[in-house]
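>>> Compute the structure for the input listed below.
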Amino acid sequence: MSGCAQQSPSHIAISEMPPTLQSPYERLHPAKPAKRYEPANDLVAAIKKAQHDTVWERLVALYSLPTIDNERVERQLQWYLSHPEYIERIQQRAEPYLYFILDEVEAKKIPGEMALLPAVESAFRPTAYSSSHASGLWQFIPSTGRLFGLKQNWWYDGRRDIIASTRAATRYLKELSEEFDNDWLLALASYNAGKGNIRKAIDHNKAQQRNTDYWSLNLRRETMDYVPRLLAIAKIFADPDQYDIALHDIPNQPYFEVVNIKSQLDLSKAVEMAQTPIDDFLVLNPAFNRWSTDPDGPHRLLIPVDKADQFKQKLDSLPEKERMKWVRHKIQPGENLSIIAQKHNSSIPAIKTSNHLSSNRIRAGKYLLIPVSQRGLNSRPFSKKQNSGRLVYTVKKGDTFWQIARKFSVSSKDLARWNQLSLNKPLYPGQKLIIKQTSAAAIAAGRTLPLGG
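All right, here's what the predicted structure looks like:
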């Protein structure tokens, strides 16, 4: 079991950097176990939170992982510094979420560095979707998501829910740290590779009478680079002036308010009442697979704090009949739920839920209520397999499959397959690579995905 799966997610994939099992520095200076973060009581913690003007100050104040200087961390650090546009994008994308993530980090009493894990997992893209079916900011695969209570159905995917997925991920990380005696580096490695694989690596080292800390384990290349990536990005945000990095001024205050909508609501109506651009609305509410919220909940929306009061007022005055638009369908002879669902761009589960049907049996002459979009919006706001053409990328000096894949939110394996190349074969400057533009790749390239697809 792992959060981001044992298969390579699209933004991590297999690094082309050569594996370094243990540097001379690491042999002489093995990493010490991580210090456990012990917060003050609730009142003192609240006072300390209020003392920070920006989320960056608050973030760094919560750091508690040991400082590690070795070749693997340095290599990742240099990659980040040679791609300042990537650090810029991470900051822009993190702004709506970081305050809330820090709240959960503090509540779980885990190191502040964990708040930056979405930078490694998804580059803070809540719609990130990998070839191994990992999804969301924290890149849960379906099975692990369900294990941690993340509902996934035709209407909604909790792995993309900012609230639900963050709470699940921080809980999972907490459990992994306890599994490995509060060694957070092993917990992070387990989040990437699965705790079973980390246990096997530890047992192997024990049998060889070798050290069993993270830096001494012989792991797959992706996991060898995974923890250094987090340590490197945390190091940059801890001392941006040293690395000539300008930080966005993100105030240490809530970006959104959680609003209880009580029952199913058409998203186009919600956007209208929030007076918020569709793209901005979906940044906060990316969990919906369709044009409406799930009839069975969760019945909540995240609304920008400056729009929340007016949204709640309009919601309170909204007539029940205007929350959703329904089509009354008379069942014709020979029709079944599959035919009716296809006709109305719906699904069998959605029709059954809306009409309280316990089976697929229906009778000609009876009526069904079918929920439809009030604005004629496409049924699927986020299409996982949407293609919108191709890009041709020219390889630059120092580029690797992993770096290019991360830039365009695709997997290294797909990138190699599209170009009929081997992952083991080095790239050369000037080489042309075809990149198929999924919706995630389009977002990474600077385009936004509208509500209609």
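>>> C-alpha only now, for contacts and for neighbours.
Will do.
>>> Spatially central residue for this structure, please.
residue 137 (1.2 Å; CA atoms, centre = their mean).
>>> Does that one touch residue 129 like I think?
No - using CA atoms under 8 Å, residue 137 makes no contact with residue 129, being 9.4 Å away.
>>> Can you give me the end-to-end span of stretch 350-370?
In stretch 350-370, first residue to last residue: 8 Å (CA to CA, to the nearest Å).
>>> nope, stretch 292-311 is what I meant
17 Å.
>>> Second input sequence below; structure requested for side-by-side comparison:
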Amino acid sequence: MSKSIFNNNVKALILLVSLTALVGCAPQPAQEDAVAAKPSTCANGSIRKGDCKLLGLTEPAPETNPDLWHHIINGYQLTDFSDKPRVQEYFGFYRDRPVFLQTITERSSRYMHYIVEAINERNMPMEFALLPAIESSFDPFAYSHGRAAGLWQFVPVTAKHMGLPRTWWYDGRRDVMASTEAALDYLLELHSRFDGDWLLAMAAYNSGATTVNRAIRRNRKAGRDTDFWSLSLPEETEAYIPKLIALTQLIRQSEQEGISIASIPNEATFEIVETNGQIDLAQAAELAGISIDEMYHYNPGYNRWATDPNGPHRLAIPIGNAPQFKAALAEIPPSQRLNWSRYRVEPGDSLIKIARHFNTDVATIKAANKLSSNTIRAGQTLLLPSASMADSHYSLSEQQRLASAQQKGQSTGKQSVYHQVKSGESLWTISRKYGVGTKELARWNNMVPKDPLQTGRKLVIWQSKPISLASSERDNRSVIRWVAYTVRRGDSLARIADRFSVNVNEIAKWNNIDTRKYLKPGQVLSLYVDVTQLSGR
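So this is what the prediction gives:
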């Protein structure tokens, strides 16, 4: 017999004797109580799981609920503060808005099982499964003040602290798996920092630990209580926790309140598949047999038309489509998971200009061509990755979401103006110049009012009145119109570009065509034309 087996047997014997002694020494219950008394078993939890294993006894199967909502409700741990006026206020608010409940149920159905499993692993209050409803209404593409993004609304500084990377290709704040793990770990960190108080941890998650600590110090100095309900915090934070408590209580009491909440099956909705390299998301969607929009909804962390060349090299695939995807992916060599084209550098080209034209980034071009610097020369040939489909196909990419936001300002009698940002300008100064609201300007460009501006960025502005061509700022303003142009016999890209004061590369990009191929009469091209530049043509 090995020493370890001997030690385990001794431990088991000691434990069994101890349990027997405890039963013998315990006061005997009355006869009626003795009938109702339950023996110590692994099934009722009176013997610890580790001791069950040591004694060779069967551990109870984990509790399963076919409906994930039941599992969530059974896992509530926070104190019931339903008597608080703010909680009652928001309870009524959510009760009277069944559309909101329907929306968060539909959106969360993709992600909720993963979130619940992550909470289970950490033995945290299951109320946190509903925190994304308060943060983002379970919209992984949500973007709000402070440049917060994703389901859990991480701001850049906190994302960096929690190790969520942000690149041109990928934003970990919107990655459902990565951001969920980071959010829960951050809450645990705050829970420890605030001496095991979950409400203070949540308050710090919303407004920052410094803000909460400052409020605690003020109360201590004034001799007041330092629990969440006694602190003076930002209005948003004071509403934040009552909202969560109210929503969790409404979910629990939905039947009594006559509210129907759609069931969410207590089962995984997606499988994480390793791709071992970059892949075009349109190609991945085709391999999986799903739409490109569904691919983005399961993988909202990817900003562009492909995964990040530097990782993560994984995709969340709907559980029913994962076997098909894995089998199809195995048949495609990594070199064929992107389109590659050769580009001859023209005079005046730069890596930044080429990267923008081909919807990629400078780092990827340099890596693909083994360039050690940004210097290129005319006549040089570069190998470039490109999307397999037109830009518009990737409808939930960052570029297309911005384009969609810019079109939302359109209404009867309004026209679009594009403004190129100059050094030192802000949304406020630009909004004053054009006579529009800062919030409107931000919304039209998928931003929030306090966002910093990058010099050279083009902003769309929707105005009710036409722009006067006599304006002293004529050169800084343009009136863009979409034109469907039908190619005529004898037309070329160069001739069309000259006619409409655009360049050949822009036409090629707008229509996803090769500049080296001939146009066909009858072919329809989409053009975005500055009508202020067409006078006299």
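>>> Residue in the second structure paired with the residue nearest to the centre of the first structure?
When the second structure is aligned by TM-score structural alignment, the residue opposite residue 137 of the first structure is residue 151.
>>> which residues touch the closest residue to its match other than its chain neighbours?
Take residue 151 of the second structure and drop its neighbours on the chain: the residue closest to it by CA to CA, 6 or more residues apart in numbering is residue 140, 4.6 Å away. Neighbouring residues of residue 140 of the second structure by CA atoms under 8 Å, 6 or more residues apart in numbering: 149, 150, 151, 174, 175, 176, 297, 300.
>>> and residue 140 of the second structure, how far is that from residue 365 of the second structure?
The value you get for residue 140 of the second structure to residue 365 of the second structure, if CA to CA is used, is 29 Å.
>>> Over to residue 159 of the second structure?
Residue 159 of the second structure is 27 Å from residue 365 of the second structure, by CA to CA.
>>> and what of residue 310 of the second structure?
13 Å.
>>> Next up, the contacts around residue 71 of the second structure.
64, 65.
>>> in what helix or strand does it lie?
helix 68-74 (DSSP states H and E).
>>> what does that helix correspond to over in the first structure?
Helix 68-74 of the second structure covers residues 55-61 of the first structure once aligned (TM-score structural alignment).
>>> before we move on, back to that, who touches the residue nearest to the centre of the first structure in this structure?
118, 121-128, 159-160, 162, 165.
>>> Just tell me what residue 226 of the second structure corresponds to in the first structure.
Per TM-score structural alignment, residue 226 of the second structure is aligned with residue 212.
>>> returning to what we had before: format the contacts of residue 140 of the second structure as CSV; extra columns: secondary structure and distance to residue 238 of the second structure.
Shown next, in CSV, are these (DSSP: H, G, I helix; E, B strand; the rest coil; distance: CA to CA, whole Å):
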residue, secondary structure, distance to residue 238 of the second structure
149, strand, 21
150, coil, 22
151, coil, 20
174, coil, 26
175, coil, 28
176, helix, 27
297, helix, 31
300, coil, 30
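>>> Scan the second structure for its longest strand.
Using DSSP state E, we find that the single longest strand of the second structure is strand 477-486.
>>> Just tell me the aligned range of that one in the first structure.
Residue span in the first structure matched to strand 477-486 of the second structure, by TM-score structural alignment: none.
>>> can you pull the buried residues of the helix or strand that that strand is followed by?
Later in the chain than strand 477-486 of the second structure, the nearest helix or strand by DSSP H and E is helix 493-499. By neighbour count on 16 or more other CA atoms under 10 Å, the buried set for helix 493-499 of the second structure is 493, 496, 497.
>>> Now render those residues as CSV, adding distance to residue 335 of the second structure.
Converted to CSV, the buried residues of helix 493-499 of the second structure look like this (distance: CA to CA, whole Å):
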residue, distance to residue 335 of the second structure
493, 31
496, 36
497, 35
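>>> What is the nearest of those to residue 345 of the second structure?
Closest approach to residue 345 of the second structure among the buried residues of helix 493-499 of the second structure (CA to CA): residue 493, at 18.5 Å.
>>> Setting aside sequence neighbours, what's the nearest residue to that closest one?
In space, residue 493 of the second structure is closest to residue 504, 5.8 Å off (CA to CA, 6+ apart).
>>> Quick one: map the one you found onto the first structure.
So, by TM-score structural alignment, residue 504 of the second structure is left unmatched.
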